Each structure stands twice: as structure tokens, then as C-alpha cells.
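S.K.: Could you look at this predicted model? Sequence included:
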Amino acid sequence: MSDDLLLNKFPDPTWARLGFPEQPNFHDSGQNIGIVIIDKISPHDKIRHLGSRIKYITVNDDLSIVVRNIAFETPSDSHDDSGEHGLMTVLALSHEPFEVQGKSYVGIAPAANFIVLDHGAFKDGEGERLKKGIEWVLTNQNEWNIKIILNMGWHAQDNLVLLKNTSENSTVQALKSAVDKGILVISSNGNTRLINILPPYSFLTVGGYNDRGNANRSMHLPYPDEPYGRNADGHFRPDVLAPRVYLTIPFYEGKENIDRVSYYWGTSGAATLVAGVAAYLFSMFTNLNPATLRSALIEYGDPIVGYDYPAPRVNVAKVVYALKKGMQSMDLQEHSDSLQIKDVYEAINSVDDIEKGLALSNLVQHQLCPRDELWRFTLDKSPVIRKIAVYALGKPINNEERRVFWNRIIGEKEGGVRGWYAYGLLQDAEKKEVAKWISLSTDTNWTVRWCVSEYLAKFPDTFPKLEKTYDPDLIKSKALPIQEWLNINK
């Protein structure tokens, strides 16, 4: 990917950015530790070195299971990218050492064992297929020494805005047997504040931050569109943070090029790095249990100064030091009980925004909240409630509502709420609104910028394109060409 040219230098290796005391040993880091990755993967020459240490498990619709030796398969010439996400995950964890411009890169836990589990996510019946896949995992737990399950799409087919207790989620249900068996489930927290639902407390949940590709922690900043807060059970999420930008892996997108690398982005990448850290620690401290590991990552992380959410950045060196000193597990049971509501119409007036959100979600799902009431909830003090209300409104139904949507998106401080206003406005957008749309091109919310891009793409013969970016530091420069176009063509 070309964004490396915009940095003027290659990013520091991910191991350095995570605070490793030294580069992970290619032959030792994560040795004999089994990591299950819930994802698809494509064959590639870059994973051939894993040999028999990686298996690809597919659960079919009839619940039959196919086991493939993916490392030995020949890469396809097709342009199907459905397995790209899993490939990037495996590369971030296990790629062979390489050097670029004097910097040494290596996977976080390259000596681990890997099982990629494809259960046909985001399709009907996914919960039953995942349960079947987890049965296979537990049957083979001892043989593969499975300690970690990396789950980056925990929300499954759930609505991302409407709240419900996490115990109702099919992925959570399918993974419960693994959690009960002492396997550490690591989950990404989500990539944008557009969402309301966040992972359960039983998962070690990983958010991201903007480290600018730099190991120097004084340069690290919060990611401006990072979701955080209480999940539908009332538990604060995420537990820890890891880098989510410019996660460097070997160049896999075409022919070899010694001067290029590829990048993994988002909290999928951040959670992958933490899974690698966990495998590294499990292999170093053979008697380490998941509760102590989780405690150590939280207790000995580094908070971001000035950030209004306390989840710390993972600092591997501090964790290693603490474990060598014999730290004990903290009590992680303080949030074990989930928030429940008994009466929807009583909870809708609650001062607790999650109770209120559960009630409003229930009313929206059952079409029991009239439009004038939804408009009232768009003025609620809680962004959780405002997101539900604006999402439920959908698009403006007349010119007056459209005018209000534009006024609200300009005045709204919370990025996720702005994202839903933008999505509603996109539905019946007209050419004459171009100046309003381009004014949103530097918004910190990804969905707002995506909507700007989609709006401009509706009129390709008239308007220029907006090049989107995951790098917060590049948002303004990417928007500059379309802003200059607007100044010329007013």
C-alpha cells in the first residue's frame, strides 16, 4: 500500500511500538502456543514457512468440517480478496524477519501454532457453525496447546447500534464453552464511534490509538474515531489499547518489491498484536494463567495523557518485569453481573443511558416509538441515545427534516452521531448540496468522510473524488484537492 510514502520514513516495527524489551525471537516467541483465528484466509507464499503449524478449518452449511494444509497450497490467480483479512492477521503474527532502511521487522509470535477457523460469518446459521468449529477446537485443545482465540467480528449479524445484552449474541454463546475451558478470547473493540455495541466483559477487548507508526510513546495520541464506553451489559470497554495505524507486514499485494511493505489497519490489527503478545507471554511464562495475563496487561500499561478513557496502551517490557517479580492476578469479577431491565416503559425514563438505550432499542425494534418521539431523543444528553434515535429516523422525509439534519450534523460534537446524520443525508442527496458535503471532508468520523466520498461518486462527471485515509494526520491533506476544486468552481 502506498501510504508509506506519505510518512517520509518506514514505521517502526510493531514489536518496538508495543514496548517489547527486545525483538521477538523468530524461533522462540509463542513457541508451542496455539492461536485460533476466527477468519478466512487465502493461500500465499508468505505463509509457506509455517508448514504444518497452520491449519485452515472450514465449517460447511451442513456442519461438516474440512481441514486444509493452507501453507502448502498454491496461491490463486483470482482477485478474490475474501481471505485477505485473515492473511494479514497471520502475517502480523508470524511473518519471517526482514529489514527495510535499517529497521528489523518480525512477527510478534512467529513460533506459535495457528488454526484459522472459517465458520461462514455474517450469514444465516453462523452461530451453529461457530459452535461446531469451537467443538473441534476444544477436541484438539491439548494437541495444539490452544491458549488463545482471536475474534475480530464478535458482533456477528447483530445491529451495531441497537443495544441488547451480549449474552444474546450468537458468537458470545458459541465461545462460552471455550471461555469456560480457560481459553483467552481476545476481541477487537470496533473501528468507529458509529457503533453502540461493544464486546462482553468475558473477552479481553482491545481498542486502538494513533501511534503514528512510532515507538516513541511521547508521540502517541488517541484515535479520534475510537469507540469506547459501556457495553449493553453496563461494562466499560475496551480493556487495553494497541497501535491501529501503519501495522507493518511483508508486502503481499503483488510481486516482490524490497522498498515496499503492506499495512494492516484498525482494531482488528490492534487485537492481533495483543494476541501475539499473549502468545509470547504464555510461551515465556509456562504457568501463566489468562486472568493474571489480563491483569498484567491492564495494570502495567501506559495511559495516554489527556485521554478521557482510562484503557492503557500495552507495554510488554513492564508486563514482563512484573511477571518476573511474581505479580498476582487482580480481581476481575467486579463487573460480572450484567445490567438487566424489567420494564421497558420504566427504563425509557432511566437516568442510566444504557438502561435507557436498551429500552429505546427494544421500542425501535418493535416499531413502538413514533417519529416525533425519535426526534425528541435526538436531543438526549447521551450520544448512545442520540445514535439510536438518528439511526432509527433513517433519512429525512421532507425538506424541513433535511434542513434540520444539516443543522444538526454541523452542531453535533459526537462523531458517531454525525456519522448517522451523514448517512441519512446521503440517501436523497442532490448536486446543489456539494458545498455542504465538501465542508464535511475533514470530519474525524470515518463514516462522515465515507459519505462525502460516496456523494461525490454519485456525480463522477461533475465532481472530483475524495481519497479516504485511515491516518488521522492525513485527513486534511486528502481533503485539500476537493476543497481547492470547490474554491475554483463556486
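M.R.: Here it is on my side, so go on.

S.K.: from here on, contacts and neighbour counts on C-alpha atoms
M.R.: Will do.

S.K.: just checking, residue 184 touches residue 175?
M.R.: No: the criterion here is CA atoms under 8 Å, and residue 184 misses it with residue 175 at 10.3 Å.

S.K.: Give the residues shared as contacts by these two.
M.R.: Both residue 184 and residue 175 lack any common contact, where contact means CA atoms under 8 Å, 6 or more residues apart in numbering.

S.K.: Does residue 58 lie in a helix or a strand, and which?
M.R.: strand 54-59 (DSSP states H and E).

S.K.: and that strand, what other elements does it pack with?
M.R.: strand 65-68, strand 113-118, helix 126-139 (3 or more CA pairs under 8 Å, 6 or more residues apart in numbering; DSSP states H and E).

S.K.: what does the longest one contact?
M.R.: If I follow you right, that is helix 126-139. For helix 126-139, contacts defined as CA under 8 Å, 6+ apart pick out 36, 57-61, 63, 65, 117, 119-120, 146, 156, 170-171, 173-175, 177-178.

S.K.: go with 6 Å
M.R.: Here helix 126-139 makes contact (CA atoms under 6 Å, 6 or more residues apart in numbering) with 59, 119, 170, 174.

S.K.: can you name the two of the residues you listed that are farthest apart?
M.R.: Farthest-apart pair in those is 59 and 170; separation 15.6 Å (CA to CA).

S.K.: roughly how far out does the longest helix anywhere in the chain sit from the chain middle?
M.R.: When the chain is parsed with DSSP state H, its longest helix is helix 266-284. Distance of helix 266-284 from the chain centroid (CA atoms, centre = their mean, to the nearest Å) equals 13 Å.

S.K.: circling back: by neighbour count, which of the contacts of helix 126-139 wins?
M.R.: Compared across the contacts of helix 126-139, residue 119 has the highest neighbour count, 27 neighbours, by other CA atoms under 10 Å.

S.K.: Name all residues that make contact with it.
M.R.: Contacts for residue 119 (CA under 6 Å, 6+ apart) come out as 59, 129, 130.

S.K.: what does residue 32 give?
M.R.: residue 112.

S.K.: secondary structure element for it?
M.R.: Using DSSP H and E, no helix or strand contains residue 32.

S.K.: three-state assignment of residue 249?
M.R.: strand (DSSP: H, G, I helix; E, B strand; the rest coil).

S.K.: I'd say it and residue 265 touch.
M.R.: No: judged on CA atoms under 6 Å, residue 249 makes no contact with residue 265 at a distance of 10.7 Å.

S.K.: between these two, which one's more packed in?
M.R.: Neighbour count, other CA under 10 Å: between residue 249 and residue 265, residue 249 has more, with 27 against 19.

S.K.: here comes the other one, which I'd like you to weigh against the first:
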Amino acid sequence: MLRVRQQVGCSDEIVSSCKGKGRGVTIAMLDTGVSSHPDFDNRIIAFMDFVNERKRNYDDSGHGTHVAGCICGSGWVSGGKYKGIAPESNLVVGKVLDDKGDGNVDVMAKGIEWVLSKQKEYNIRILNISIGMGENTEKSRMEKLIRLVDEAWRCGLLVVCAAGNTGPDPMTISPLGARRNVITVGCHEGGYFGNSGHLCEDYSSRGPSAYVMKKPDVVAPGTDIYSCNAGIIRRGRYYRNAYVAKSGTSMATPIVSGGLALLLQKYPFYTNEQAKQKLLYTARDLNEPWNKQGWGMIQIDRLVAEG
């Protein structure tokens, strides 16, 4: 995460400048769950298990914990090296995927309905969905899910979705990320790895979508991102296996959610429409085709700047 923060202009000074009236923005996350990693302090304020109906927060896959760390891990175990983008944000987590990262449309729909029911209670401003949905779902059930995503945006949530990992062919954007209003995030390393192969940007899903020509909206780094590991082990005062590297648009998506959380910390009066517009207009053009980069790489220093 250290190199990611450097790439997207998220220095400690920038984070400190965002400690305004909106301190502690709440982000809802639908994923495989979240573990009680020390980097989350006491900021997991609600958890609901739609898979196994367990009461306490957990993550039997590790995907959700990694995503959560990218969003708002404090980096405490690493001395700050692997802290997330918005380390003061709170989390509301719905477990909608099992230990293999599999799920279904009906469970996902229940997760979104739960987030909407808790929106006012927890002052949820952002919904992070680092999940790619396939096209092989019954049309009526997928349409219900898409309507719920649209409803979440109409209710004022900033809905941030992964583009998916089925590129590089065009028209491969995940159905949830294909909608006009949601913020769809693809992968791009901005040249950090040079001409290396096996980069997330090589398989990041491409636009256009079935609903709107210009997708994805923005990109963020997604290759070998080090973040919180659900398999962390405590040995006395010390920890082992506290962090792990993962790749994919799932990792790029929380970078954007974290950036938006900083924006809302500094400007809590922003609507989701205003926040999305500023995100797009402050992105850095990478001189890539639109269906690969959208408006470009998220630049958090520009995003939270005045004006």
C-alpha cells in the first residue's frame, strides 16, 4: 500500500488535511466478510453474515479483509507502511460470499437491501462492491439486483464497483459495474512495473458496457497490493503473516472508495453526484484507450484540493 499511496497522491499530509467535520466516514462493504485484524481498531461498527448466519465478524476467505485494509487499515502492525487510503473510516460489512469467494444474486440482493436499511443509522456514505458478477444469471434476478444498485445511488450512496477481471476484450465489464451512475473501477499500474507481464491491467475488464459507452470510469493500481491478512497470527506481543499481496480490480476498487471517503471527510456536504464528478475531473490521463482507463488514474491530492 505504501507505493499505491505514492502513486495516487495520498501522502500523510493529504490525509491530515482531510480531518474535517466529516471525520470517520462510514463505508459499507459487501464481500467475504472481515476479520478482527488489529489495523481496524474498533472501526467495524456493524457486521451481517448472509452466508452462514454467524453473529461475530469473520472472514473465511481473506478477500474481504484485504479489501477492507486497502480502504481503511490503520497500518498499525506495520508501523504505517501498509495503511489504507482512509485510515479513520468506519466499516459496515455484509458477508455475501463464501470461503471460496462464491455467491449468488439473491444473497447479494439481500446484502444491498441490508445496507440501505442501515444507511441512516450508521450514516453510510459509500458502498464498496469488489465483486464481479457473471452474465450467466437468470435475467429477471439480475435485473432485480441492478435495480437495487440503482436504488442505492438514488438514496445518495456512492456505489463503487469493480470492473471485473475478464479483459482485455471489449464489453467485458461486470454487470454491476456497467450501470451509468455507479463508479466503475479498472486496474492500471501507471507504468510502475515497466513492461512486466501478468499485470492486473492486462486482464482488467474493458468497456463499453451494455448501458453506457464510457466505462470504466477510473482506474487505480491493482497488482501485488499488500494489505491486511485474515490469517494473521499473534505470538505474544508480536504478529506474523499480518499482510498479504493480492491482485485484481477488487484491490483497485477500495483505493477509489478510500479516496472518496477522504473527500467526504473534508467536504461532508458533497452529494454522490458532486463527488463522482470531482473524482472524474481530477483523474490523471494515462493516454490509454477510454475503454481501458476511463477518465484516468485516481489522483487523491487533486481530488481533495479546494476548488
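M.R.: Good, I have the coordinates. This one's a predicted model, so the numbers in the text were calculated from it and none came from an experiment.

S.K.: After superposition, what is the TM-score?
M.R.: Once superposed, chain against chain, the TM-score is 0.78 (TM-score structural alignment, normalised by the length of structure 2); 286 aligned residues with a CA RMSD of 3.7 Å.

S.K.: if we can go back for a sec, and the contacts of helix 126-139 of structure 1, which is closest to residue 436 of structure 1?
M.R.: For the contacts of helix 126-139 of structure 1, the nearest to residue 436 of structure 1 is residue 170 (40.9 Å; CA to CA).

S.K.: Can you give me the neighbour number for residue 399 of structure 1?
M.R.: Residue neighbour count, defined by other CA under 10 Å, stands at 9 for residue 399 of structure 1.

S.K.: Translate it into the numbering of structure 2.
M.R.: Aligned counterpart of residue 399 of structure 1 in structure 2: none (TM-score structural alignment).

S.K.: any idea which of the contacts of residue 119 of structure 1 is closest to residue 216 of structure 1?
M.R.: Nearest member of the contacts of residue 119 of structure 1 to residue 216 of structure 1, counting by CA to CA, is residue 130, at 40.0 Å.

S.K.: Tell me who's in contact with the aligned partner of residue 206 of structure 1 in structure 2.
M.R.: Under the alignment (TM-score structural alignment), residue 206 of structure 1 maps onto residue 185 of structure 2. Shown in contact with residue 185 of structure 2 (CA under 6 Å, 6+ apart): 162, 163, 216, 218, 219, 253.

S.K.: so where do the helices sit in the stretch 101-250 of structure 2?
M.R.: Secondary structure of the stretch 101-250 of structure 2 by DSSP state H, counting those that start in this stretch: the helices cover 105-122, 139-154, 200-203, 249-266.

S.K.: Dump the ones you listed to JSON lines, plus distance to residue 60 of structure 2.
M.R.: JSON lines is the format used below for these (distance: least, CA to CA, whole Å):
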{"stretch": "helix 105-122", "distance to residue 60 of structure 2": "17"}
{"stretch": "helix 139-154", "distance to residue 60 of structure 2": "25"}
{"stretch": "helix 200-203", "distance to residue 60 of structure 2": "24"}
{"stretch": "helix 249-266", "distance to residue 60 of structure 2": "17"}
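
S.K.: So which of those is the most surrounded?
M.R.: Neighbour counts (mean count of other CA atoms under 10 Å) averaged over each of the helices of the stretch 101-250 of structure 2 peak at helix 249-266, with a mean of 29.

S.K.: which residues touch that one?
M.R.: Contacts of helix 249-266 of structure 2 (CA under 6 Å, 6+ apart): 18, 20, 22-23, 25, 70-71, 85-86, 130, 162, 164, 185-187, 220-222, 300, 304.

S.K.: will you turn the helices and strands packed on strand 54-59 of structure 1 into TSV that also has distance to residue 233 of structure 1?
M.R.: TSV is the format used below for those (distance: least, CA to CA, whole Å):
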stretch	distance to residue 233 of structure 1
strand 65-68	34
strand 113-118	28
helix 126-139	20
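
S.K.: For residue 290 of structure 1, find the nearest of these.
M.R.: So among those, helix 126-139 is nearest, using CA to CA, at 16.5 Å.

S.K.: Could you give the separation of that closest one from the chain centroid?
M.R.: A distance of 22 Å separates the centroid of the chain from that of helix 126-139 of structure 1, by CA atoms, centre = their mean.

S.K.: how far off strand 113-118 does it point, in degrees?
M.R.: 160 degrees (axes from the mean of the first three to the mean of the last three CA atoms, to 10 degrees).

S.K.: and stretch 250-270 of structure 1, how far apart are its ends?
M.R.: 17 Å (CA to CA, to the nearest Å).

S.K.: Next, the buried residues of that stretch.
M.R.: Using 16 or more other CA atoms under 10 Å as the test for burial, stretch 250-270 of structure 1 gives 250-252, 260-270.

S.K.: now stretch 96-106 of structure 2
M.R.: Neighbour count says stretch 96-106 of structure 2 has 96, 97, 98, 103, 105 buried, by 16+ other CA under 10 Å.

S.K.: if I pick the closest residue to the third one other than its chain neighbours, what's in contact with it?
M.R.: The shortest distance from residue 98 of structure 2 to any non-neighbouring residue, by CA to CA, 6 or more residues apart in numbering, is to residue 32 (6.0 Å). Taking CA under 6 Å, 6+ apart as the criterion, residue 32 of structure 2 is in contact with 59, 64, 95, 97.

S.K.: Residue 72 of structure 2 matches what in structure 1?
M.R.: Residue 72 of structure 2 maps onto residue 94 in structure 1, by TM-score structural alignment.

S.K.: ok, that match to residue 42 of structure 1 distance?
M.R.: From residue 94 of structure 1 to residue 42 of structure 1 the distance is 15 Å (CA to CA).

S.K.: Which one's more surrounded, those two?
M.R.: Set residue 94 of structure 1 next to residue 42 and count neighbours by other CA under 10 Å: residue 94 wins out with 27 against 21.

S.K.: wait, doesn't the more buried one sit right on residue 110?
M.R.: Yes: the pair residue 94 of structure 1 and residue 110 qualifies as a contact (CA under 6 Å) at a distance of 3.7 Å.

S.K.: Give me the neighbour count for the residue in structure 1 that residue 25 of structure 2 lines up against.
M.R.: Using TM-score structural alignment, the partner of residue 25 of structure 2 in structure 1 is residue 33. By other CA under 10 Å, 23 other residues sit near residue 33 of structure 1.

S.K.: Next up, the contacts around residue 33 of structure 1.
M.R.: If you count contacts by CA under 6 Å, 6+ apart, residue 33 of structure 1 has them with 112, 113, 145.
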